[in-house]
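**Student:** got a predicted structure here, sequence first:
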Amino acid sequence: MQQDAIIIGGGFAGLSAAYILARARRKVTIIDSGEPRNRFAAHSHGALALDGKSGREILAEARTQLATYPTVTFVEGEADSAEGVIDDFHVRIAGQKPIAARRLLLASGMEDRLPDIPGLEERWGKTVLHCPYCHGYEIGGGPIGVLATHPMSAHQASVVADWGDVTLFTNGMPEPDDAALALLERRQVGLQAGLVSAIETGAGKMMRICLANGRDFEVRALFVGPDMHIRGSIAENFGCALEETPAGKIIATDVSKATSVAGIYAAGDIARAFGNITLASADGVMAGLGAHQSLMFAAAHS
């Protein structure tokens, strides 16, 4: 049976889009691998009325509520490939029959790729963080590090300075230009040159930033801007236009979250330069509205 829409990704953007389409009584299939981007963080913050809840808890409740809509189907797995054109898309999942739909909504999110530094990955989402608005308050002030990974790292460090005493570790990146240096000085951010060789456990709740030159520094948390990579190859295979950001490429969309390919929409971190769960959810709502109105007006003119 052909669906009105297939949503690839059951995170905050995908489920929010599904709500819109389900409440319009449209047949929706959500394909989800069960690995949301924020799975490494124990708690979510900054989301209205949900402060402190885990992302998995919020998503589980959303799935439970969505399951009460008779036109919604959940499929567990990874969407391997997709083909087709508007009104006739087909998505394949390993070991299952292809699913057909009139519209395709990409919400599979991003893969965060961290610098290859011993001790960094296992602390990701705990004391190695990416967003001060999400996790900065809980640090409680004190010494905080920012690891330079891209040209906007100096700006990131200047923002994080509102949450503690910040040191920017350049880690082999070019030294900030004069304007960035002036900003760091104005924000009272320290600058530490040299390669970071390891992240280790320090005294108490501190962690130690070890430099290749033998120096080390203790901080309560380390902020990192990871390289972001679009999960999966479906957008690339369809030829969806991409947009460059300082942290990686995202899928380009218009205000209705339509991509450059007719009938394909994208929402959430996969189509935003900056994201959190609130923004991802709002993006999903816009994509759901865009996809529904596309279906509605197509029916009106058929």
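**Tutor:** Structure received. Predicted model, so just to flag it, every value in this text is computed and none were measured.

**Student:** okay, CA-based contacts and neighbour counts for the rest of this
**Tutor:** Noted.

**Student:** got the residue ranges for the helices in the chain?
**Tutor:** Secondary structure of the chain (DSSP state H): helices at 12-23, 55-66, 132-139, 153-160, 178-186, 234-238, 277-300.

**Student:** for those, which one sits closest to Val196?
**Tutor:** helix 153-160 (15.1 Å; CA to CA).

**Student:** next one: that closest one to chain centre, how far?
**Tutor:** 19 Å (CA atoms, centre = their mean, to the nearest Å).

**Student:** let me know the angle separating that helix from helix 132-139.
**Tutor:** Put simply, helix 153-160 runs at 50 degrees to helix 132-139, going by axes from the mean of the first three to the mean of the last three CA atoms, to 10 degrees.

**Student:** return the set of buried residues in helix 153-160.
**Tutor:** Using 16 or more other CA atoms under 10 Å as the burial criterion, the residues of helix 153-160 that qualify are 153-154, 156-160.

**Student:** could you dump these to TSV with distance to Pro226?
**Tutor:** Formatted as TSV, the buried residues of helix 153-160 follow (distance: CA to CA, whole Å):
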residue	distance to Pro226
Ser153	11
Ala154	14
Gln156	12
Ala157	14
Ser158	17
Val159	16
Val160	16
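
**Student:** out of the helices of the chain, which is the most enclosed?
**Tutor:** Mean neighbour count (mean count of other CA atoms under 10 Å) peaks for helix 12-23 among those, with a mean of 26.

**Student:** here comes the other one, which I'd like you to weigh against the first:
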Amino acid sequence: MNRRELIKQLGVFGFAYTLPGSLSLFAQYNSSMDTKEFEVIIVGGSYAGLSAAMSLGRSLRETLIIDAGKPCNRQTPHSHNFLTQDGSTPKEIAEIAKNQLAIYDSIKFYNGLAVSGKKIKKGFEITTSNGDVFTAKKLVFASGIKDIMPDIPGFSQCWGISVVHCPYCHGYEIRNKKTAIIANGERAFHLASLVNNLTKEITIITSGTKEFKENQLDTLKQYNIEIVEKEISALEHKNGQLETIVFKDGSKENYACAYASVPFTQNSTIPKQLGSKFTEHGHIEVNSMQKTTEEGVFACGDNSTLMRSVAIAVSGGNITGAVINNELTQESF
């Protein structure tokens, strides 16, 4: 019985089924391989990478997904603002995707970390932390980013649960609650403008001297948005649900949730190794076709866009797969 027949019997069309050890059918069937040469290697097996793989699999392209299994939203309880999957957990969405990709025999999955890459005569070579080496004509980096947590006790435990980055992804669920915005300057002002439509109890905590223009201060005052310049010493919470913000001067204030702007770093250093350029914000520079500045190298998902969401990642991956298939076609036809 081949994979397609087995999956049909299990009914895996839009539903996530897992096997013992919490491995999806897709991961189970692709965990061991003899093949080392592919047409495309995708580094990163979350939403952008899986979406790119589907486009390639449906075009019968020999594709390898290398994934370390640590998506940035793994602590987030539910994903939102993605049509047909609103309210699903990130894991559920990924399992559905992997099980649907299991149908396509040309897609292989490698559970591990890609640590280095280089250009070779026929394309590219990727080496994993286990020492396995794979080659491909095209590379896709859907490797995401890593948020850098501030040195504030309780912050990382609340991140993605009650301390969030995006009103579109999480704002509806924390509407009408007493809300802190942990940011300063332009970023804080922008967040305040969006969050003001979701709650009227907003405090901006700048953790230092406020950095707003006079007209911004006037606007914030008009909407009764308070500015607190005190530094935060801790977030008190219960299982990731924010309860109190503690300041370094010893004072406390109760808040139900918070928005925060935190710095990030790229999960993968390989794009830099290959010479890809980066934007001023630290994202991999891509054009409208998801091409990086290096020929044959593509990027999609959080690592290459300011618009950080599941829906945008899936869209970017879909574009990437289609563009790569077209390039491979033009090169061989």
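**Tutor:** Arrived safely, thanks for sending. All of these numbers come straight from a predicted model, not from anything done at the bench.

**Student:** and the TM-score between them?
**Tutor:** Put the two chains on top of each other and the TM-score (TM-score structural alignment, normalised by the length of the first structure) is 0.93; 295 aligned residues with a CA RMSD of 1.7 Å.

**Student:** quick check: longest strand in the second structure by residues?
**Tutor:** If you go by DSSP state E, the second structure has its longest strand at strand 133-141.

**Student:** packing partners for it?
**Tutor:** strand 37-43, strand 123-128, strand 297-299 (3 or more CA pairs under 8 Å, 6 or more residues apart in numbering; DSSP states H and E).

**Student:** for Lys146 of the second structure, which of these is the nearest?
**Tutor:** Using CA to CA, those put strand 37-43 closest to Lys146 of the second structure, at 14.9 Å.

**Student:** tell me which residue is most central in the first structure.
**Tutor:** In the first structure, the residue lying closest to the centroid (CA atoms, centre = their mean) is Asp269, at 3.9 Å.

**Student:** out of the helices of the first structure, which gets nearest to Glu83 of the first structure?
**Tutor:** helix 234-238 (7.5 Å).

**Student:** aligned to Phe109 of the second structure, what sits in the first structure?
**Tutor:** By TM-score structural alignment, Phe109 of the second structure lines up with Phe74 in the first structure.

**Student:** that older thread, what's the nearest residue to the residue nearest to the centre of the first structure if we skip its chain neighbours?
**Tutor:** Gly109 (5.2 Å; CA to CA, 6 or more residues apart in numbering).

**Student:** mind checking what the one you found lines up with in the second structure?
**Tutor:** Under TM-score structural alignment, Gly109 of the first structure pairs with Gly144 in the second structure.

**Student:** ok, Met54 of the second structure to Thr305 of the second structure distance?
**Tutor:** According to CA to CA, to the nearest Å, Met54 of the second structure stands 21 Å off from Thr305 of the second structure.

**Student:** could I get the contacting residues of the residue nearest to Ser81 of the first structure when sequence neighbours are not counted?
**Tutor:** Distance criterion CA to CA, 6+ apart; nearest residue to Ser81 of the first structure, sequence neighbours excluded, is Arg92 at 5.4 Å. By CA atoms under 8 Å, 6 or more residues apart in numbering, the residues touching Arg92 of the first structure are 79-82, 98-99.

**Student:** one more pass at 10 Å, please.
**Tutor:** Contacts for Arg92 of the first structure (CA atoms under 10 Å, 6 or more residues apart in numbering) come out as 78-83, 98-100.

**Student:** stretch 43-56 of the first structure corresponds to what range in the second structure?
**Tutor:** Residue span in the second structure matched to stretch 43-56 of the first structure, by TM-score structural alignment: 78-91.

**Student:** same check on stretch 11-19 of the first structure?
**Tutor:** So stretch 11-19 of the first structure sits over residues 46-54 in the second structure, by TM-score structural alignment.

**Student:** show me how far the matching stretch is from its chain's centre.
**Tutor:** 11 Å.

**Student:** can you check stretch 28-44 of the first structure too?
**Tutor:** Relative to its chain's centre, stretch 28-44 of the first structure lies at 10 Å (CA atoms, centre = their mean).

**Student:** coming back round to it: how close does the residue nearest to the centre of the first structure get to Asp32 of the first structure?
**Tutor:** 15 Å.
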